[in-house]
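# heads up, no residue letters with this:
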């Protein structure tokens, strides 16, 4: 990929009567590229490098911060970034086949944040990986690194925390959609001397990373949701008012 300055300089040298070989040696551009520029100097659309809000000339947050907050939750739960061809990377979010609505929501979020605005789906046994290809996933998700997430520190960058603070429910929804659930528990109690079955809804979030657990509970605190730690990897939300809040802003998977 040659910048426009290199292209114009090469064509100016050719116009002076220089050979393609000498122009190639001076500019570093291949002779075939110089020949193609003589008929078309603009790069083909597929060759244009898509801009990135984080590593471009001006560093800023992704334009759709709500979609980013949701996708960040999905990534921290069931996502990974792996090397692709050339300098690109693949973002993969695993979504169970049981939740087609989640698959659609995930694909929409990937397309909203991917500079190319594209995603595709890779089907496997029991799940679908929503995949996006870009050179920019590592700068959009700096938590990427070697090894499993629960075996290394997971800390949000200040710009990410600002997005989560602005869109806490989208972040919570992404985490629940990836590593959480809404279930109905039941117990029995005496009513008028008769033992009756009593059912109540509850949300659970499960993750082995203490850092991701902390991000989840800190965000719950920020929106006024009460929670309890069932064990080191499980967070329970069972109080009626808090479940009602979760139902309003998150709801069960579908």
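Structure's in. What do you need? The model shown is predicted, which means the values in this text are computed figures rather than measured ones. Numbers count the residues shown, from 1 in each chain.

# contacts, neighbours, all on C-alpha from now
OK.

# now residue 148: how far from residue 160?
Residue 148 is 21 Å from residue 160, where distance means CA to CA, to the nearest Å.

# put this next to the first one:
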């Protein structure tokens, strides 16, 4: 028999976003014991979204929709914010009013990954797509105090495995948040040429590195045109990225 204090420690770790496996390892408990406490006979702290959190289900190795998760991860790294100080964590992703389809895609991705309920909060010039859920910290362990470019942003091993299977969806989220597809104009000997070009701008060198990694996985050429800006400009590279990202709408 385990003392009641042990269950309290389990609940405390779960409230901090630890999954069942890491909780069991941290407290030197059998995995099945923690699983029965949290899933088979769950405590109130994880009731609700625990049934949809693939990190907390014993038989799930990943999300039911990897593309939706990878896309949402890209959006979060660009324009997202996860508040864990409230009674229930809330994920917010801000989308410009200029791109109404992006707002719908963000909403759909949240619902596909975890949320049963998503709200759209109108701000000046943008919409905050948000969802409350105890288990958002399980799925987005990059959350933390302060701005993303002021702290390390590293994917967990299980996130890397997901992105490797659907790098195009991950890049789509990144470019839909902090990227764009523009018509670049170049004048040579008095003649103007116009060609499409992708740009991705982020102050975090870690997030820029993740974008570079995603492009490398697809064999898409890129270059850094500024310390905080990445460019995809070669014709074949733009065509390849079009198949996965495309312009915002």
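Received the coordinates, thanks. From a predicted model like this one, the values you see are computed outputs, not experimental measurements.

# quick one: TM-score?
Scored against TM-score structural alignment, normalised by the length of structure 2, the superposed chains reach a TM-score of 0.78; 202 aligned residues with a CA RMSD of 1.5 Å.

# on that earlier part again, the more surrounded of residue 148 and residue 160 of structure 1?
Neighbour count, other CA atoms under 10 Å: between residue 148 of structure 1 and residue 160, residue 160 has more, with 20 against 12.

# strands of structure 1, start to end?
Taking DSSP state E as the test, the strands found in structure 1 are 79-83, 89-96, 120-124, 127-134, 180-191, 194-206, 228-231, 234-237.

# contacts for the fourth one next, please.
Read it as strand 127-134 of structure 1. 84, 88-98, 103, 106-107, 110-111, 114-116, 118-123 (CA atoms under 8 Å, 6 or more residues apart in numbering).

# between the strands of structure 1, which one is nearest to residue 53 of structure 1?
strand 127-134 (12.7 Å; CA to CA).

# thought residue 103 of structure 2 was touching residue 95?
Yes - the pair residue 103 of structure 2 / residue 95 is scored as a contact, 5.9 Å apart, by CA atoms under 8 Å.

# neighbour count for these two, which is higher?
Between residue 103 of structure 2 and residue 95, residue 95 has the larger neighbour count (other CA under 10 Å), namely 25 against 21.

# what's residue 241 of structure 1 aligned with over in structure 2?
Residue pairing (TM-score structural alignment): residue 241 of structure 1 is matched to residue 236 of structure 2.

# ok, its match to residue 213 of structure 2 distance?
Relative to residue 213 of structure 2, and taking CA to CA, residue 236 of structure 2 is found at 18 Å.

# of the two, give the one with the bigger neighbour count.
residue 213 (16 against 12).

# counterpart of that one in structure 1?
In structure 1, residue 213 of structure 2 lands on residue 218 (TM-score structural alignment).

# hmm, residue 204 of structure 1 is touching residue 180, no?
Yes - counting by CA under 8 Å, residue 180 is a contact partner of residue 204 of structure 1 at 5.4 Å.

# for structure 2, just list every one of the helices.
Remark: helices assigned in structure 2 by DSSP state H are 4-15, 20-27, 31-35, 66-79, 100-113, 136-139, 157-165, 167-178, 205-217, 235-242.

# got the angle for the first one vs helix 20-27?
Pointing back at helix 4-15 of structure 2 there. Counting by axes from the mean of the first three to the mean of the last three CA atoms, to 10 degrees, helix 4-15 of structure 2 points 130 degrees away from the direction of helix 20-27.

# equivalent range in structure 1 for helix 4-15 of structure 2?
Going by TM-score structural alignment: helix 4-15 of structure 2 matches no residues.

# same for that helix, what does it pack against?
helix 20-27 (3 or more CA pairs under 8 Å, 6 or more residues apart in numbering; DSSP states H and E).

# next one: the helix it packs on to chain centre, how far?
Relative to its chain's centre, helix 20-27 of structure 2 lies at 24 Å (CA atoms, centre = their mean, to the nearest Å).

# elements contacting that helix?
If contacts are counted by 3+ CA pairs under 8 Å, 6+ apart, helix 20-27 of structure 2 sits against helix 4-15, helix 31-35.

# looking at the ones you listed, spot the one closest to residue 49 of structure 2.
That would be helix 4-15 among these, by CA to CA, at 12.6 Å.

# gap between the closest one and the chain center?
Centre to centre, stretch against its chain (CA atoms, centre = their mean), the figure for helix 4-15 of structure 2 is 27 Å.

# before we move on, what about stretch 6-25 of structure 1?
Worked out by CA atoms, centre = their mean, stretch 6-25 of structure 1 lies 44 Å from the chain centre.

# picking up where we left off before, so which of the strands of structure 1 gets nearest residue 51 of structure 1?
strand 127-134 (10.3 Å).

# okay, the closest one sits on what stretch of structure 2?
Using TM-score structural alignment, strand 127-134 of structure 1 pairs with 126-133 in structure 2.

# nearest residue to the middle of structure 2?
In structure 2, the centroid-proximal residue (CA atoms, centre = their mean) is residue 73; its distance is 1.3 Å.

# and it, how far from residue 132 of structure 2?
Residue 73 of structure 2 is 16 Å from residue 132 of structure 2, by CA to CA.

# cool, residue 180 of structure 2 as well?
In terms of CA to CA, residue 180 of structure 2 sits 29 Å off from residue 132 of structure 2.
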